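J.: sequence unavailable; structure follows:
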């Protein structure tokens, strides 16, 4: 399927007011696309609409304030979207929040296993946010008179694959692992049904990217950002997404300034082998395995590069 990022097509993007969402929206606008922008941050969403409208006032730009975890709000906004945009060609469900578990008074430290609210908030945004979007946007695509190619992109995370341990990570990692699984099922189901086979599904997996998640808030000019040397700009992730859609990739895995594709592949391979090699869970970080894991991963990465 050809990429749907084309002039006069329409893109619907959540998390559009900053970071990767804004970068994807800007790329789509530069390609001549109409935009439906959704974000919980009303102030930055207003700025985003102005910035993107100014790039081409002849293209339609609508903004909708939305908490993706709010299912009823999704339904209300879907009605407005369907009235403004008779066709939606690209859907980018770009939801990702990380929360810190509360400090346990008796222990004086954060413990994710004693804070169910931490888990609930993370899954409400990171898992049910995209599911809520699919619940109301997928019917709009299916009801459209045109059967031209459409694409759905869901933003995942390498942490949902490599699963690095850490005090704040369990809920985030688990939520992104769930996103990987549900997006794989969605892709299979849609391409296997003749009625929906014109809808392609893609999992965007950014690398280390300097986004609003890390303090880069709002539709900032990238040259004004103060980012670490190894991190990518959000625009680089957007370009990688565009290239992945052109190639028809499902897994669109982005490198960054510190981790190339070969190292990503070697790390993911090691993690998957924990199961059938009968190693300890997360052996890459296990004291008795760290050295062997690092040596094997580096050797594998070097072999892939040669």
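T.: Right, received. Where do you want to start? Since we're looking at a predicted model, the values are computed, not measured.

J.: from here on, contacts and neighbour counts on C-alpha atoms
T.: Noted.

J.: residue 3 versus residue 81, what's the distance?
T.: Computed as Cα to Cα, to the nearest Å, the residue 81 to residue 3 distance reads 22 Å.

J.: between those two, which one's more packed in?
T.: residue 81 (21 against 18; other Cα atoms under 10 Å).

J.: part of a helix, is that one?
T.: Yes: under DSSP: H, G, I helix; E, B strand; the rest coil, residue 81 sits within a helix.

J.: so residue 117, which state does it fall into?
T.: Going by three-state DSSP: residue 117 is helix.

J.: second structure follows, compare the two:
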């Protein structure tokens, strides 16, 4: 992977990636390692994490549950005390499932604990030190298109990723107010991507899916360009289609349409016509 070099992503600097044992997190860790960075791979303990760290030079595996605030605070202290200031923080750990609003409350707790609180814990554990430092740094939080367009069927996941979007937007503003452009925040919004989450329900990579490496290549280019929203297409959805779907979702509020009108029986034809125009 060709990795652009810029202030926060440079040889010898330190990156921390959560959810780094597979998927987008592992591809990102490899991208940062390819740029010459020292990389801390954070995930739940297991063979996948150990193998990920062993597969690339300059990386260290660290076990932590991102849903545990105390564990993340201790992890941040250990990383900084032993390895120095963090230049890149990528809060990527995430799980699927959860179901609709009537699903098992324990599943809701699990999904929100990892997908939303895990990002909050990562930000609160690491970012104050990045703000207090003097070097360029950046934060990348992994969101989802489902957190923007809210397709029905998996409300718990949608809520978690909508929260990540709101959190990252607020973080970007706070960092801009406190540090100018020295520390920045970015929201990664993958498209259909072949990861462990999708592999659990599909036997092989579908033609429409991007690889994690494609997502990370786009992420690196967009972060280097200073983009906040990194909205990824895939092999079945173009950037133009994404833009129209997001515009329609916003139109529900502006035009006072029924919630999730894209999937509403009375509005499906209007949505289809909107996408054709």
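T.: Nice, thanks for sending it over. Everything numeric here is computed off the predicted structure, so don't read it as measured data.

J.: so what number do they get for TM-score?
T.: Here the TM-score for the pair of chains, by TM-score structural alignment, normalised by the length of structure 2, is 0.93; 271 aligned residues with a Cα RMSD of 1.8 Å.

J.: which residue in structure 1 lines up with residue 214 of structure 2?
T.: With TM-score structural alignment as the criterion, residue 214 of structure 2 lines up with residue 236 in structure 1.

J.: residue 161 of structure 2 is in what secondary structure piece?
T.: helix 155-179 (DSSP states H and E).

J.: residues in contact with that helix?
T.: 96-101, 108, 111-112, 115-116, 119-120, 131, 141-144, 146-148, 150-151, 181, 183-187 (Cα atoms under 8 Å, 6 or more residues apart in numbering).

J.: which among these end up buried?
T.: 96-99, 108, 111-112, 115-116, 119-120, 131, 141-144, 146-148, 150, 183-187 (16 or more other Cα atoms under 10 Å).

J.: and the strands in structure 1?
T.: In structure 1, the segments counted as strands under DSSP state E are 10-14, 34-39, 61-65, 90-93, 103-104, 109-110, 150-155, 199-205, 251-253.

J.: now those strands in TSV, with distance to residue 227 of structure 1?
T.: TSV is the format used below for the strands of structure 1 (distance: least, Cα to Cα, whole Å):
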stretch	distance to residue 227 of structure 1
strand 10-14	23
strand 34-39	23
strand 61-65	28
strand 90-93	25
strand 103-104	29
strand 109-110	28
strand 150-155	21
strand 199-205	20
strand 251-253	21
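
J.: for residue 266 of structure 1, find the nearest of the ones you listed.
T.: Residue 266 of structure 1 lies closest, by Cα to Cα, to one member of those: strand 251-253, at 13.0 Å.

J.: mean per-residue distance, the closest one versus structure 2.
T.: Its matched residues in structure 2 lie on average 0.3 Å from strand 251-253 of structure 1 after superposition (mean Cα distance after the TM-score superposition for structure 1).

J.: structure 2: matching residues for that strand?
T.: Mapped onto structure 2 using TM-score structural alignment, strand 251-253 of structure 1 spans residues 229-231.

J.: just tell me what residue 273 of structure 1 corresponds to in structure 2.
T.: In structure 2, residue 273 of structure 1 lands on residue 251 (TM-score structural alignment).

J.: quick one: what's aligned to residue 83 of structure 2 in structure 1?
T.: Using TM-score structural alignment, residue 83 of structure 2 sits opposite residue 85 in structure 1.
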